[in-house]
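Participant: structural data only, the sequence is not supplied:
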């Protein structure tokens, strides 16, 4: 059986309003929450065969 995970990026920073949407980084809460969801996914011992992600900085940082 295949499993599909849908994951939204973690909370992004709005500290610099001049940054375009795709360049906004994660804020402190987002970094913390991303680490937590990473641990939960790792505990399932299920490794994805494919990841499709937005090119936005915050989306890429959520997955690292």
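Facilitator: In hand now; what should we look at? Being a predicted model, the structure only gives us computed values, none of them experimental.

Participant: okay, CA-based contacts and neighbour counts for the rest of this
Facilitator: Will do.

Participant: quick one: the helices in this structure?
Facilitator: In the chain, the helices defined using DSSP state H lie at 28-43, 57-62.

Participant: against which helices or strands is the first one packed?
Facilitator: When you say that, I think you mean helix 28-43. Applying 3 or more Cα pairs under 8 Å, 6 or more residues apart in numbering; DSSP states H and E, we find helix 28-43 packed against helix 57-62.

Participant: what number of residues are in the vicinity of residue 34?
Facilitator: When neighbours are counted by other Cα atoms under 10 Å, residue 34 registers 22.

Participant: adding another structure so you can compare the two:
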């Protein structure tokens, strides 16, 4: 059976009011949370065939850090 995992982007920063919503980066908490979520994912021995992400900065960063942390080879 196929399983779909949905992972929302980590906490993003509102520090720069001049940035468009699409360009907001992760904040310090978001950068800390991604490896924690990956550890939980790995602890359950979840298998990933494909990662799809929004092109928004915070989503791409989350997906990139998450894929590295789970050793994704897609």
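Facilitator: Noted; the coordinates are in hand. Because the structure is predicted, anything quoted here is derived from the model rather than measured.

Participant: can you calculate the TM-score here?
Facilitator: Comparison of the two superposed chains (TM-score structural alignment, normalised by the length of the first structure) gives a TM-score of 0.88, and 64 aligned residues with a Cα RMSD of 1.1 Å.

Participant: on that earlier part again, most tightly surrounded among the helices of the first structure?
Facilitator: Comparing the helices of the first structure by mean neighbour count (mean count of other Cα atoms under 10 Å), helix 57-62 ranks first with a mean of 19.

Participant: ok, average deviation of that helix from the second structure?
Facilitator: Taken against the second structure, helix 57-62 of the first structure registers an average deviation of 0.9 Å after superposition, with mean Cα distance after the TM-score superposition for the first structure.

Participant: what residues does that helix touch?
Facilitator: 8-10, 12, 22-26, 30-31, 34, 53-54 (Cα atoms under 8 Å, 6 or more residues apart in numbering).

Participant: what's the match for residue 48 of the first structure in the second structure?
Facilitator: Aligned counterpart of residue 48 of the first structure in the second structure: residue 48 (TM-score structural alignment).

Participant: in PyMOL, how would I select the buried members of the contacts of helix 57-62 of the first structure?
Facilitator: Selection of buried members from the contacts of helix 57-62 of the first structure for PyMOL, criterion 16 or more other Cα atoms under 10 Å:
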select buried, resi 9+10+12+24+25+26+30+31+34
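
Participant: residue 2 of the first structure: which of the contacts of helix 57-62 of the first structure is nearest?
Facilitator: Using Cα to Cα, residue 53 comes nearest to residue 2 of the first structure of the contacts of helix 57-62 of the first structure, at 18.8 Å.

Participant: tell me the residues of the first structure aligned with stretch 3-10 of the second structure.
Facilitator: Mapped onto the first structure using TM-score structural alignment, stretch 3-10 of the second structure spans residues 3-10.
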